[in-house]
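> Predicted structure and sequence below. I'll ask about it afterward.
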Amino acid sequence: MATSTMRRWTSADIPDQRGRTALITGANTGLGFQTAKLLAEHGATVILACRNPGKAAEAAARIATSAPDATVHTLQLDLASLASIRHAAEQLRADHPRLDLLINNAGGIRPRYAVTEDGFESTFATNHLGPFAFTGLVLDQLLAVPGSRIITVSSIGHRRGTVDFDDLHFARGYRYQHAYFQSKLANLMFTYELQRRLAAAGASTIAAAAHPGNARTEFGREMSLLVRVLMRPQFRMLTWWLMQSPQRGALPAVRAAVDPDVRGGDYYGPPGRAQFTGYPARVQSSVRSHDTGAQRRLWQESERLTGITYPVREPVRVTPS
């Protein structure tokens, strides 16, 4: 159940974002595009960090249509490539030294097993290791801005996820649902461990998470025929109880990014038992996501795999006697 007020939080509640710079990964389509569009319409300078520069430019042009006064930039970023991540971080530092908001939205799922150029299972790389690496490389820019935020988009599917530290890359057998659920659980474990480190360092930067419920986007384009059919807009009258628009699906991440009442470690999504649809509220994640030992181990493994270390130290942990 949601733990915050049930009053509807809508785009009308977004505060003035003028003077703030927000980077959104995977912003050329779906939830990322809607997130960038909402922030731009409320005055933020937005950076669309996307794998395909052409699609990013098209998305920027679409945003300019609805927000003609908006400042929109693009940045090439492939989260499945550590080389691309490092280059993008360097480019960001050169072109945009100020960064108020980082929204780790980009994600995907591979129905068939695939390995990245760095040797990582593709879903885990794109959804967790990539955001982990990019966040670490740009964190100093965020730390320099009072009140900055890092928002990572998870999924209700995290509740079915487990992190198999003995086989993170599914070498012993690949099931795409399990790979996706593992990566979405990792998103939350990363957020909670990052927030713990930020708080221990006395930083004003906070880390929070969000999930969109079941949003009707292009996410299912590589899935089964049934899923692809249900995702189509013409079926929204039949699936209104199961799926919501990408505009509403983007609201939890936007709320986590801009609501003054958000605290570090908060998690936002549609309220209710299933959390499929609805306006964003503070919600609870699974018990497994709060396992501090697993969070720490995932962090250490992510550092080892990516070669990225953070400018905030691990907090001192007191072991009960």
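It's in.
> going forward, measure contacts and count neighbours with C-alpha atoms only.
Fine.
> Any idea how many residues pack against the nearest residue in space to Asp16 that is not next to it in sequence?
In space, Asp16 comes closest to His42 once its chain neighbours are excluded; the distance is 5.5 Å by Cα to Cα, 6 or more residues apart in numbering. Counted with other Cα atoms under 10 Å, the neighbours of His42 add up to 19.
> wait, isn't His42 in contact with Pro15?
Yes. Using Cα atoms under 8 Å, His42 is in contact with Pro15, at 7.3 Å.
> how about the residue nearest to Asp16, what does it touch?
Counting by Cα atoms under 8 Å, 6 or more residues apart in numbering, His42 touches Ile14, Pro15, Asp16, Gln17, Arg18.
> For my notes, confirm Leu23 occurs in a strand.
Yes. Per DSSP: H, G, I helix; E, B strand; the rest coil, Leu23 lies within a strand segment.
> which SSE is Leu48 in?
strand 45-50 (DSSP states H and E).
> That strand vs strand 21-25, what angle?
20 degrees (axes from the mean of the first three to the mean of the last three Cα atoms, to 10 degrees).
> Against which helices or strands is strand 45-50 packed?
Using 3 or more Cα pairs under 8 Å, 6 or more residues apart in numbering; DSSP states H and E as the contact test, the elements touching strand 45-50 are strand 21-25, helix 30-41, helix 53-66, strand 72-76.
> Go again with 10 Å.
Judged by 3 or more Cα pairs under 10 Å, 6 or more residues apart in numbering; DSSP states H and E, strand 45-50 is in contact with strand 21-25, helix 30-41, helix 53-66, strand 72-76, helix 82-95, strand 101-104.
> and the comparison structure, right after this:
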Amino acid sequence: MNTDHITALITGANTGLGFEMAKALADQNVHVVLAGRNREKVEGAIERIKRTSPDASLEVGVLDLTSLASVDAFAQNFVAQHKELHILINNAGVMVPPPSLTKEQFEIQFGVNFVAHFALTGHLFPLLNATQGARVVTMSSIAHRGASIDFDNLGLEKPYDPWREYGQSKLADLMFALEFDRRLRAHGSDMLSLGAHPGVSRTELTRNLNDIPPGIEMMAPAQGAAPALVAATSFDVEGGQYWGPDGPEERSGEPGLAVIDPAARDEQQAAKLWDWAQEATGLRFPV
């Protein structure tokens, strides 16, 4: 992808993987909108990038993914201020926090990691669709393997299992990325939807972990961000692909095509999840 005159939006861009994605894209002359919940933290991230890249084209976005009303308001403001959106990276995430709910009463991981990003993509779809060759990259995880979608437990209806719920949210993310691409192809769109994952990376996402299992080496955030950046910018990618590190068990390594669990390829379940998300958010796309 020729990155001149490109606009990218990255959620969770004030720290960790999102920060490294924003920095890398800004260094390629992309205009990057860094979206985060806290304005001061986003402004601080922009200042850090400017120290080494003073000519970087960066913009603050304030977005609370625990609230669909905030997602709606952010998207409306974004559309009003931008004529094109070439790259959307659905990056922000929550991992194994204490049990809690979003404003709309979804389990926090499922609500932030999947529902809010489905809504954000839906609100921004007309702008993305009007931009030639737009791409949407949604971050999943190796934790999607072995997970399943329990439609009777999306709002803490059952006793909380943090890793089960995290896996469910990341499976939903990958199912979304793949189903979105199928629907784009059916509509004859040139937009691409891809999934990516960072392997095991050292970011603030791990703040709720008491300890890291022995023998697990964590990649630097810049390394973990690399697969998503390939998905977002490479000329060689195709819609419906899933990128991650190419090392043992995809925990680390260079960007390569990643293994997709059979559950994420279940088109009947993906269509059911899509229908559920449309009802939950009131958004229907692509149309």
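It's in. Owing to the predicted nature of the structure, the values given are computational and were not obtained by experimental measurement.
> if we can go back for a sec, as TSV, the helices and strands packed on strand 45-50 of structure 1 with mean neighbour count and distance to Val115 of structure 1 would be great.
Conversion of these to TSV gives the following (neighbours: other Cα atoms under 10 Å; distance: least, Cα to Cα, whole Å):
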stretch	mean neighbour count	distance to Val115 of structure 1
strand 21-25	25	21
helix 30-41	25	24
helix 53-66	17	23
strand 72-76	21	21
helix 82-95	17	13
strand 101-104	26	21
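> so the counterpart of Leu85 of structure 2 in structure 1, which of the three states?
Aligning on TM-score structural alignment places Leu85 of structure 2 opposite Leu99 in structure 1. Under three-state DSSP, Leu99 of structure 1 falls in the coil class.
> any idea how far Leu99 of structure 1 is from Leu298 of structure 1?
Distance, Leu99 of structure 1 to Leu298 of structure 1, by Cα to Cα, to the nearest Å: 26 Å.
> ok, these two, which is more surrounded?
Leu99 (25 against 20).
> and Phe285 of structure 2, what pairs with it in structure 1?
Match for Phe285 of structure 2 (TM-score structural alignment): Tyr310.
> Okay, helices next: where are they in structure 1?
For structure 1, applying DSSP state H gives helices covering 30-41, 53-66, 82-95, 122-124, 130-143, 176-200, 225-231, 246-249, 251-258, 292-306.
> Looking at those, spot the one closest to Asn104 of structure 1.
Closest of those to Asn104 of structure 1 is helix 130-143, at 6.3 Å (criterion: Cα to Cα).
> my guess is the match of Phe285 of structure 2 meets Ala201, correct?
No. Using Cα atoms under 10 Å as the test, Tyr310 of structure 1 is too far from Ala201 to be in contact (11.7 Å).
> who touches the counterpart of Thr29 of structure 1 in structure 2 in this structure?
Matched to structure 2 by TM-score structural alignment, Thr29 of structure 1 sits across from Thr15. Neighbouring residues of Thr15 of structure 2 by Cα atoms under 10 Å, 6 or more residues apart in numbering: 21-22, 34, 36, 41-42, 44-45, 92, 203-205, 221.
> and which of these is nearest to Ala264 of structure 2?
Ala92 (20.0 Å).
> which residues sit in contact with that closest one?
When contacts are taken as Cα under 10 Å, 6+ apart, Ala92 of structure 2 is in contact with 10-18, 35-37, 65, 112-114, 116-117, 138-139, 205.
> how far away is it from Met139 of structure 2?
From Ala92 of structure 2 to Met139 of structure 2 the distance is 8 Å (Cα to Cα).
> Quickly list what's touching both of the two.
Contacts common to Ala92 of structure 2 and Met139, judged by Cα under 10 Å, 6+ apart, are Asn113, Phe114.
> Spatially, which residue comes closest to the counterpart of Ile46 of structure 2 in structure 1, not counting chain neighbours?
Under the alignment (TM-score structural alignment), Ile46 of structure 2 pairs with Ala60 in structure 1. Leaving aside its sequence neighbours, Ala60 of structure 1 sits nearest to Val72 (Cα to Cα, 6+ apart; 6.1 Å).
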